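1. A predicted structure for the sequence below; I have some questions about it.
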Amino acid sequence: MNPRTTARLVAALALSATLVSACATDRGGDAGVPVSGAAGAATSAATADTEFGTLASPCGTGDASGATDQGVSDTEIRIGYGDDRGYAQSPGLNKEMSDAVAAMIDWCNEQGGINGRTIVGTDYDAAMTQANTVMQEACRSEFMMVGHGFAMDQTAEQTRVACNMAAVPGFTVSPDAANGPMTYQGVPFPVDYANGAAWFQMAQMHPDLLGDFDLVGSTMPTIITSLAKTRSIAEAAGFTLKDCGVTINYQGEPSYVPFAEKYKQCGVKGLWTSRSPVPNEFNFFKAIDQVGLDPIIFGEATWYGNSAQQFNAGSGILNNLNADMTFQMLENADKVPAVAKYKELVEAKGGKTALLGMQSTSSFLLWATAAKECGSDLTRQCMVDELASIHEWDGGGLHAVTDPGKNMPAECGLMVALEGAEYTQVFPEQSAEFECNDKYLVKTDPSTWGTELGPDRISTKYLGPNVITPQA
């Protein structure tokens, strides 16, 4: 997902990518990260890098103490994280998220943990369909969930709220999770406001195509909700979208040619997809090419990744691909210290670097920043209070500024394009720069939300009297 971004098998099924955890069971939880004690961590703190881009490290030694909440002791803080890497139809799905959190836990513990408490992480594999099982396990032992991303998070949300599992996810997908209670994200993707930079920028790039785009329909409920929201954002940016009547089975079609023919007959010159770069989607665009269509292909940030590069390297079918970003490109590591630091830490552990990994990294840093402020009073109540008070956040320079405390997205963006196997920034022209504008923050129509919100913009679906709320 943008970002998400939420950025999508993970911007509506939110996002995609790869790799593996050596110590995860087929169900999910295995306590996989640091077992070095606080004393050992303190020894190495003197030589540890204590900055992450423009952000002073929230990690370090200290004298915090007390068993203040579930998963917190004098010496340890237990957090859960994870992805959908065990999903059979897309092995390794979003594994870069776990790679990132594991690397960040090590980096933090090398400095002394959080106020001297060592972070112990449990790496969960939701495998797409087991998100609720994962959450049930986390509810028994973890202090919080941090930097995770489960495409079917709607199946786990009731369980999470019922056990007061406060969370700082890397991304959310379902409406109830996106505006869920006790949830804060480095890059928020709420249902009632959207960063519309992508559509406004596309309008500037292709002003002659404002009446020639259509959305690729799907049978997946989360994508259906996402497309309704996308349509309202596109219209706010000046587009009059076509309605070619194409709906594609999320699980795949025997042939995509009839759907491609329908788009051709409809006269489209641009296609927006809320799916991720997965085999079924590649087969669809092969059919688009087969019938002689050559549209501008437009998608969320999940289309910035290795799978699209590898597919396009030999075929060139995605040479018209554009993807919107609120994050810096990995290619900008020489210009952006936070990106360079992210790559350094993850690659040192043999992990994969990708956009979703940066999302998880931002959320981990957000969590750690709040945890540091809580000191010995490390409770979920304190974490909710601290997270709700953070209103300017860019992950040390990883992405455009957001407002996690109010669950508000950025008002900035940039556009990348794919040619062969190479991504380049195409808007704005200045590399590593975002274009920002107040009008990019779009208030969406309540009919597109997919959930009811209270006056605090929190989803009311699973609220109960014991939910933790920010205290003045």
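-> Structure received. Numbers count the residues shown, from 1 in each chain.
2. please make it C-alpha for all contacts and neighbour counts, starting now.
-> Fine.
3. how many neighbours does the nearest residue to Ala237 once chain neighbours are set aside have?
-> Spatially, and ignoring its direct neighbours in sequence, Ala237 is nearest to Phe200 (5.0 Å; Cα to Cα, 6 or more residues apart in numbering). When neighbours are defined as other Cα atoms under 10 Å, Phe200 has 22 of them.
4. got the buried residues for the host helix or strand of Phe200?
-> Following DSSP states H and E, one finds Phe200 within helix 197-205. Within helix 197-205, the residues that count as buried by 16 or more other Cα atoms under 10 Å are Ala197, Ala198, Trp199, Phe200, Gln201, Met202, Ala203.
5. Gly80 is in contact with Ala138, correct?
-> Yes: at 6.6 Å, Ala138 and Gly80 qualify as touching, with contact defined as Cα atoms under 8 Å.
6. so what sits against both of the two?
-> Common contacts of Ala138 and Gly80 (Cα atoms under 8 Å, 6 or more residues apart in numbering): Met145.
7. in contact with the residue nearest to Leu441 when sequence neighbours are not counted, which residues?
-> Computed as Cα to Cα, 6+ apart, the closest residue to Leu441 that is not its neighbour in sequence is Asn195, at 5.0 Å. With contacts defined as Cα under 8 Å, 6+ apart, Asn195 is in contact with Pro409, Ala410, Glu411, Cys412, Tyr440, Leu441, Val442.
8. how about Leu414?
-> So Leu414 contacts Ala197, Ala198, Asp324, Met325, Thr326, Gln425, Val426, Phe427, Pro428, Glu433, Phe434, Glu435 (Cα under 8 Å, 6+ apart).
9. number of nearby residues for the third one?
-> Same thing as Asp324. Neighbours around Asp324, by other Cα under 10 Å: 30.
10. what does the fifth one give?
-> As a burial measure, Thr326 scores 31 neighbours (other Cα under 10 Å).
11. OK, contacts around it?
-> Thr326 neighbours (Cα under 8 Å, 6+ apart): Asn2, Pro3, Thr5, His399, Ala400, Ala410, Cys412, Gly413, Leu414, Phe434.
12. counting by contacts, list what the helix or strand where Pro258 lies packs against.
-> Using DSSP H and E, Pro258 falls within helix 257-266. Using 3 or more Cα pairs under 8 Å, 6 or more residues apart in numbering; DSSP states H and E, the elements in contact with helix 257-266 are helix 279-290.
13. the helix it packs on: how far from the chain's middle?
-> 25 Å (Cα atoms, centre = their mean, to the nearest Å).
14. pull out the buried positions in it.
-> Quick answer for helix 279-290 (16+ other Cα under 10 Å): Asn280, Glu281, Phe282, Asn283, Phe284, Phe285, Lys286, Ala287, Ile288, Asp289.
15. pretty sure Cys163 contacts Ala138?
-> No: if you go by Cα under 8 Å, Cys163 and Ala138 don't touch, sitting 9.5 Å apart.
16. below is structure B, check it against A:
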Amino acid sequence: MNRSRGTTISTHRLGAALVALLLLLGASACGSRADDADDGGGGDDGLSAEDGGGGDEGGEDGSGDGGEVPTPESDTIGTIDNPCSAEAAEGELPADTPGVTEDTIRIGVISDKENPSVPLPTVGIEESVKAFVEFCNAAGGINGRTLELETYDSMITATDDVTKQACADDLFALVGTGSVQDQLGIESRIGCGLPEVGAYSATSNRSESELFFQPIPATQSQHFNVGPCLWMAEQFPDDVTKAAIVYTDLPTASVRAQQIKDNCTAEAGFEFVADVPVPFGETNFGPAIEEMQSAGVTYFTMVSASSEMLAVLREANTQGLEFNVIDLGQQYYDRAVAAEALTNGAYVLTNTTPFSETDQTPALGLYTEWMGETGADEDKITSLGVQAFSAGLLFATAVDSLGNDITRDGLVTALEGITEWDGGGLHMPTNPGEALHNDCFLYLRITDGEFTREHPDEGFECDPAFVIESDESYAG
């Protein structure tokens, strides 16, 4: 097996067959479309490095309201201190800390990589972690220690296999991880004591597991953010009583769909007149459309991947079914979705600052600039990639606070103490240290092939009351 060190990436390929392609994000509760809705304004958003380039090259600060992009030498990255520098910490390094030497810190990232068969929303996570590592190393590392990165392709079904490989590879921690079936590999990771600062959690099993942190806590078994549902019910009170939810019959999808349906019904007055599970891999959506037509559906949402959602919309168009409202979660913040004419007017949730606002967001300018520095293609610049970059900054902030007293236990304690976080302005404000479910939302709207800000007019709409606790557990 060839393995290279530093920021040169090695990928472990296991050749497993693809059997799932769902990206179930904590924020994917209720997004939508309505042809009659007012356009909420905001600039276009093409998700490209060019569009998100970010103004003049930064001064030493990088925290201003303008487009100054921080440099490796900047003291701050937007709203946070730059955790990367060449300045060595004082004191003696504890003996036998896995993955840590006087000069280096070894980390790994597990993600579902691009493949020729199935387009995956997790594409871009690995590249985003690489961009973070290269930026941090250009700044001198963390307390003068260079980051070395190992990457692992979980290929949807191989998460446990590559987790075991990561356990054997002398890593200090996993950083920026993101796999569709992340309920796999948890026991292996905990068993070897490997902390993880993930980009996101697809399942509550992962988000609620030991030694796991993420910049935007979400996908929890007994907590749910109803803010988007409440807002949609206010905008479209008639349509939400004629709602349809479509989802594949895999457990992770069906559990998430049930959580959406139950909570939006109880808290926001939704009525799902069509509840449509479809077999995984289904390509004939004719019966699903017929069921929705019979039920008089005007509001549509789906828990699936972009390719399947677009196939449903095409079949609806073929059969002449028009939805007043189309609900799209964060996994659909995807250039391919915006390019499809049938999605024009759709609303899409996002956890992260819109790419159209890169010029006004120094931290987002930093992300897009360093994605360019690493040679990443435009389609690798994604909302999930932003979360992976934030995970890198979160990890570095915790490690920087340890000085030379670097241990895995110390890392966990430091992460638990970070209770206010927005990645420097990359995304909504959160409390990762206490794993409090995010209580914010932001809607984009697809307009003529671009993502535009719809609500709120700036920032994110946040309210602790949006997060409700249910008696029933939606574990999965």
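-> Received, thanks. Note that the structure is a prediction, hence the values are computed from the model and not measured.
17. picking that back up, wait, which of the contacts of Thr326 of the first structure is closest to Asp294 of the first structure?
-> Closest approach to Asp294 of the first structure among the contacts of Thr326 of the first structure (Cα to Cα): Leu414, at 23.2 Å.
18. so where is stretch 396-410 of the second structure in the first structure?
-> Using TM-score structural alignment, stretch 396-410 of the second structure corresponds to residues 368-382 of the first structure.
19. show me what contacts Val191 of the first structure?
-> With Cα under 8 Å, 6+ apart, Val191 of the first structure has these contacts: Pro175, Ala178, Asn179, Thr444, Thr448, Trp449, Gly450.
20. returning to that earlier point: turn the contacts of Thr326 of the first structure into a markdown table, including distance to Gln89 of the first structure and secondary structure.
-> Shown next, in a markdown table, are the contacts of Thr326 of the first structure (distance: Cα to Cα, whole Å; DSSP: H, G, I helix; E, B strand; the rest coil):
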| residue | distance to Gln89 of the first structure | secondary structure |
| --- | --- | --- |
| Asn2 | 23 | coil |
| Pro3 | 23 | strand |
| Thr5 | 23 | coil |
| His399 | 30 | strand |
| Ala400 | 33 | coil |
| Ala410 | 32 | coil |
| Cys412 | 34 | strand |
| Gly413 | 31 | strand |
| Leu414 | 31 | strand |
| Phe434 | 35 | coil |
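21. what does Thr353 of the second structure correspond to in the first structure?
-> By TM-score structural alignment, Thr353 of the second structure lines up with Gln328.
22. please apply the same query to Thr97 of the second structure.
-> Looks like Thr97 of the second structure aligns to Asp69 there (TM-score structural alignment).
23. and if you look at Lys242 of the second structure?
-> For Lys242 of the second structure, the residue aligned by TM-score structural alignment is Asp212.
24. and the gap between that match and Gly267 of the first structure?
-> 7 Å (Cα to Cα, to the nearest Å).
25. corresponding residue for Tyr124 of the first structure in the second structure?
-> Using TM-score structural alignment, Tyr124 of the first structure sits opposite Tyr152 in the second structure.
26. wasn't its match part of a strand?
-> Yes: counting by DSSP: H, G, I helix; E, B strand; the rest coil, Tyr152 of the second structure is found in a strand.
27. where do the helices sit along the first structure?
-> Remark: helices assigned in the first structure by DSSP state H are 38-45, 95-110, 131-139, 157-162, 175-178, 197-205, 221-236, 257-266, 279-290, 306-315, 337-348, 355-374, 380-388.
28. for Ala421 of the first structure, find the nearest of those.
-> Of the helices of the first structure, nearest to Ala421 of the first structure by Cα to Cα is helix 306-315, at 4.5 Å.
29. just want the angle from the closest one to helix 279-290.
-> 30 degrees (axes from the mean of the first three to the mean of the last three Cα atoms, to 10 degrees).
30. follow-up on the earlier one: and the residue nearest to Leu441 of the first structure, what's its match in the second structure?
-> Using TM-score structural alignment, Asn195 of the first structure sits opposite Asn225 in the second structure.
31. for that match, give its distance to Thr163 of the second structure.
-> 30 Å.
32. next one: Leu24 of the second structure
-> Counting by Cα to Cα, the gap from Leu24 of the second structure to Thr163 of the second structure is 20 Å.
33. ok, the match of Thr97 of the second structure - contacts?
-> Contacts of Asp69 of the first structure by Cα under 8 Å, 6+ apart are Phe143, Leu378, Thr379, Arg380.
34. any chance of these in CSV, with distance to Ala237 of the first structure and neighbour count too?
-> As requested, the contacts of Asp69 of the first structure are exported to CSV (distance: Cα to Cα, whole Å; neighbours: other Cα atoms under 10 Å):
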residue, distance to Ala237 of the first structure, neighbour count
Phe143, 42, 24
Leu378, 44, 23
Thr379, 43, 20
Arg380, 40, 23
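35. same check for those residues, but in the second structure.
-> Mapped onto the second structure and checked by both residues aligned by TM-score structural alignment, their matches' Cα atoms under 8 Å, these keep the contacts Phe143, Leu378, Thr379, Arg380.
36. any idea what Leu211 of the second structure aligns with in the first structure?
-> Checking TM-score structural alignment: Leu211 of the second structure goes with Met182.
37. contact partners for the residue nearest to the spatial centre of the second structure?
-> The geometric centre of the second structure, computed from its C-alpha atoms, lies nearest to Leu384 (Cα atoms, centre = their mean), at 3.4 Å. By Cα under 8 Å, 6+ apart, the contact list for Leu384 of the second structure reads Pro121, Thr122, Gly124, Ile125, Ala199, Tyr200.
38. aligned to the fifth one, what sits in the first structure?
-> Taking TM-score structural alignment, Ala199 of the second structure has Gly170 as its aligned residue in the first structure.
39. list the contacts of Thr101 of the second structure.
-> Neighbours of Thr101 of the second structure in contact, by Cα under 8 Å, 6+ apart: none.
40. and it, how far is that from Glu92 of the second structure?
-> 11 Å.
41. Phe52 of the first structure contacts Lys341, doesn't it?
-> Yes: counting by Cα under 8 Å, Phe52 of the first structure does reach Lys341; the two are 6.4 Å apart.
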